[in-house]
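A.B. asks: Just a sequence and a predicted model for now, questions to come.
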Amino acid sequence: MSEHVIKLPDVGEGVAEAELVEWHVKVGDVVREDDVVAAVMTDKATVEIPSPVDGEIAWLGAEVGDVVAVGSPIVRIRTGEAPSADAPMDDGAEKAPAADGMSAQGEDLPPPPEEEAPDSADAKSAEKRPAEGKPQPHSPSTPPRGNRGTSAGGIPRPTGEKPLASPAVRLRARDAGIDLRQVPGSGPAGRITHDDLDQFISRGPQAGAAPGLARRTDIEEVKLVGMRRRIAEKMATAKRHIPHITYVEEIDMSALEDLRAALNKSRPADSVKLTLLPFLMRAMVRAIDDQPQFNATFDDEAGIVSRHGGVHIGIAAQTPAGLVVPVAKHCEARDLWDCAGELNRLSEAAKAGTASREDLSGSTITITSLGALGGIVTTPVINHPEVAIIGVNKMQMRPHWDGTDFAPRRMMNLSCSFDHRIIDGYDAAVFVQRIKALLETPAMIFVEDR
């Protein structure tokens, strides 16, 4: 029997290493040619690694979350004729002897017959006797099954069932702060005795806790791998390197919402629908025309700010795999409906996990929105190495003072963060106020400045 080694393949585009995000096999599994054995991730692209041969998994060379260099061995597969189902198991050096009470796979083994409790046979026969119509014997120290109020584990009695106990026992329980419904009784008809109370108290204070209020001391450790790990690293980089300044402004969206509804109504039912985001994208393009320093990336190691002519707007999107930022390229060359169509395409690709590397890279400024969950104010984290991010909060009807009276208006806050090394507070305010003016008077979005 020979052995085949699978090495981490070159996934292309200059990638020198990849993170192992999932094993599809374990040691001892039998695989066939083209069966997927593992999945690795590089720059938000997940690549599945198939088996090139038939055989049995003999060794796995990494754990989930490990970063593996291209060309490193990750799987060894024993090849050759597989043993038949009737063939005896190999007891060679690779199979360690089982420990007492454990199988080779770590499973509990049943106790040998001679280790059974002496009265196990009697107990089994006693359990059968009630079904045969015979009375079940009991000793004076063990109450009949039907007389027990609850199990010894302290399972509460059914709702409305009053525990049976003498006044003295009730007084002791009340003084000790014990709920008698949690105390199993051993007396006739489940009556709780002083001995039952003593045993319950000896088990500790938690024994009397009401259901759902018991203390929990368990700890679940979850290793960050794959997309979640990349998100954590990117957020940490952004907060560590970028001194954020956040500017919040309230915007009256009433006119824009009326226009949006009218435009959607004018289009065929099967055409793409306008949301708020295409209007915001076009307003950002107009504001960037006035202040191009907001459509930039900053290389803080080289000390170089790159101002981009093309407006490539990243749209932070929540997916089952985590937060991704698909990018609508060249929004300066897209009209309102083109922006809406591109947003729809990118959203579907991100949710389905089919977004390409091109779709997920190259942004120069980002929009983040939680929709109806957007809250009143947020503090968005800048998408490093960009210098600005526009945060959309939820829209809601609020009373708004129009100069003479309060009127109900559809209001929304924008929460925008900027890299304070590149963007001064005054410039940030001017930028947001320009976007505000365009959104509150949406016809201006379509008017070209001369």
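C.D. replies: In hand now; what should we look at? Numbering: from 1, shown residues only.
A.B. asks: C-alpha from now on. contacts and neighbour counts both.
C.D. replies: Will do.
A.B. asks: Work out the gap between the helix or strand harbouring Ser415 and the centre of the chain.
C.D. replies: For Ser415, the host element (DSSP states H and E) is strand 406-419. Remark: strand 406-419 is offset 29 Å from the chain centroid, using Cα atoms, centre = their mean, to the nearest Å.
A.B. asks: let's bring in a second one:
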Amino acid sequence: MGTHVIKMPDIGEGIAEVELSQWHVKVGDLVVEDQVLADVMTDKAMVDIPSPVHGKVIALGGQPGEVMAVGSVLISIEVEGAGNLKESAAPAPVKEAPVAPKVEAAVESKPAAVTAPRPAAVCQGPMVAREANERPLASPAVRKHALDLGIQLRLVRGSGPAGRVLHEDLEAYLAQGQSNASAPAAAAYAQRNDEEQIQVIGMRRKIAQRMQDATQRAAHFSYVEEIDVTAIEELRAHLNEKHGASRGKLTLLPFLVRALVVALRDFPQMNARYDDEAQVITRLGAVHVGVATQSDVGLMVPVVRHAEARSLWDSAAEISRLANAARNGKASRDELSGSTITLTSLGALGGIVSTPVLNLPEVAIVGVNKIVERPMVVKGQVVIRKMMNLSSSFDHRVVDGMDAALFIQAIRGLLEQPATLFVE
């Protein structure tokens, strides 16, 4: 038998060190070629590191949360063959992902010699036995629902992709083990003394660092304006009815992207990056719109490149593709970097007002709040209109308050008179 030492690979872009986010194997596990061994976190994305060999894990080179230099020992695997010590860098990463790691299907190769690692959880009906430190995959809404019901999420079998726990899984768990109607209410009012400590590593650490850096370095100020979106919502409904089947459905986002593109022609100072160390502002002709997207591990910002050259449907298709890629763990580092201005929206949960944090080194971020119907006075008459607030933030080191207000007012005019979005 021999030992194959895998070193931290050079992921590119001049990256000298990465953070070890999560192990997918442990000492004693049997692994096969191309099986994912670990997730590492760069400044931009999560990267899966695969095994180049079959063998047995005999040593791990670090702990989750540890920052490791490129070229340092990642893992040691016992392999069949000569007893020489072999060293290699891990092969090229098989996937770049900003979301929680997926469960990889083990591939059997030479069953007599190598078998797939045993599953970490054993399922029986809607109940599952997981290891005490294993964190099941679930959305924040499902975690909140489980907390309200007094359910330990690690005991619930997930029926979603990669074993993700869904709302219906919680209902199935209750139906099997707590079928009486008073159980959920009783559980919700039961005393609780449990605690959960969550290590801030990987993507969550990067998000925390970027948010802290942004608020400490930039001079944030926010500006909120109310917009009547009745007309553009009517246009959107008309276009969806006429072209939705052939071109795809339009949300409000591609209209907002178009409004940004048109408004930036008169306010190029908003489509800029500020290098505060070099004291240089770079204004860009290309409009690369970052679209803030929520994933299971936090906020991602995939980038719609060259929005100035895209039609409504082209923008809509690209927004949808990038959002799905980010949520499903398939967005590349290039797709998560390079934005010049960011658009952020919480959809139906958008609230009345928000104060978005800048996506440095950008100098402007436009935040979208929810649409509500309200009585408004129009030409002396009280009518019901669809209203929406834009809550936007700017870097006051670069953007003057008057310019920010005029920029948002320009967007307001374009959205309230949607024909002007397409007048050249």
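C.D. replies: Perfect, thanks for sending it. From a predicted model like this one, the values you see are computed outputs, not experimental measurements.
A.B. asks: Superposed, what's their TM-score?
C.D. replies: Once the chains are overlaid, their TM-score stands at 0.72 when taken by TM-score structural alignment, normalised by the length of the second structure; 323 aligned residues with a Cα RMSD of 2.2 Å.
A.B. asks: rewinding a little: name the helices or strands packed onto the strand holding Ser415 of the first structure?
C.D. replies: Packing partners of strand 406-419 of the first structure (3 or more Cα pairs under 8 Å, 6 or more residues apart in numbering; DSSP states H and E): strand 244-252, helix 254-266, strand 388-401.
A.B. asks: can I get those in TSV with mean neighbour count?
C.D. replies: Below are these laid out as TSV (neighbours: other Cα atoms under 10 Å):
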stretch	mean neighbour count
strand 244-252	19
helix 254-266	14
strand 388-401	20
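A.B. asks: between those, which gets nearest to Asp34 of the first structure?
C.D. replies: Of all those, it is strand 388-401 that lies closest to Asp34 of the first structure, at 43.8 Å by Cα to Cα.
A.B. asks: In the second structure, point out the residues matching that closest one.
C.D. replies: Here strand 388-401 of the first structure aligns to the second structure at residues 364-377, judged by TM-score structural alignment.
A.B. asks: Repeat that for stretch 327-347 of the first structure.
C.D. replies: Using TM-score structural alignment, stretch 327-347 of the first structure lines up with residues 303-323 of the second structure.
A.B. asks: Give me the distance between the two termini of the matching stretch.
C.D. replies: The first and last residues of stretch 303-323 of the second structure sit 10 Å apart, counting by Cα to Cα, to the nearest Å.
A.B. asks: Might one say that Glu332 of the first structure is in contact with His308?
C.D. replies: No. The criterion here is Cα atoms under 8 Å, and Glu332 of the first structure misses it with His308 at 11.3 Å.
A.B. asks: Only the buried residues of the match of stretch 327-347 of the first structure, if you could.
C.D. replies: 303-305, 307-308, 310, 312-313, 315-319, 322-323 (16 or more other Cα atoms under 10 Å).
A.B. asks: any idea which of those residues is the one closest to His145 of the second structure?
C.D. replies: Ala323 (24.5 Å).
A.B. asks: how near is the closest residue to that closest one other than its chain neighbours to Val372 of the second structure?
C.D. replies: Nearest residue to Ala323 of the second structure in three dimensions, chain neighbours excluded: Thr293, at 6.3 Å (Cα to Cα, 6 or more residues apart in numbering). Thr293 of the second structure sits 22 Å away from Val372 of the second structure, taking Cα to Cα as the criterion.
A.B. asks: And Asn359 of the second structure, by the same measure?
C.D. replies: Distance of Asn359 of the second structure to Val372 of the second structure, computed by Cα to Cα: 27 Å.
A.B. asks: okay, now Thr368 of the first structure: neighbour count?
C.D. replies: 24 (other Cα atoms under 10 Å).
A.B. asks: where's it relative to Glu332 of the first structure, distance?
C.D. replies: 19 Å.
A.B. asks: How about Val430 of the first structure?
C.D. replies: Per Cα to Cα, Val430 of the first structure is found 20 Å from Glu332 of the first structure.
A.B. asks: residue in the first structure matching Lys335 of the second structure?
C.D. replies: Not Lys; residue 335 of the second structure is Glu. So Glu335 of the second structure corresponds to Asp359, using TM-score structural alignment.
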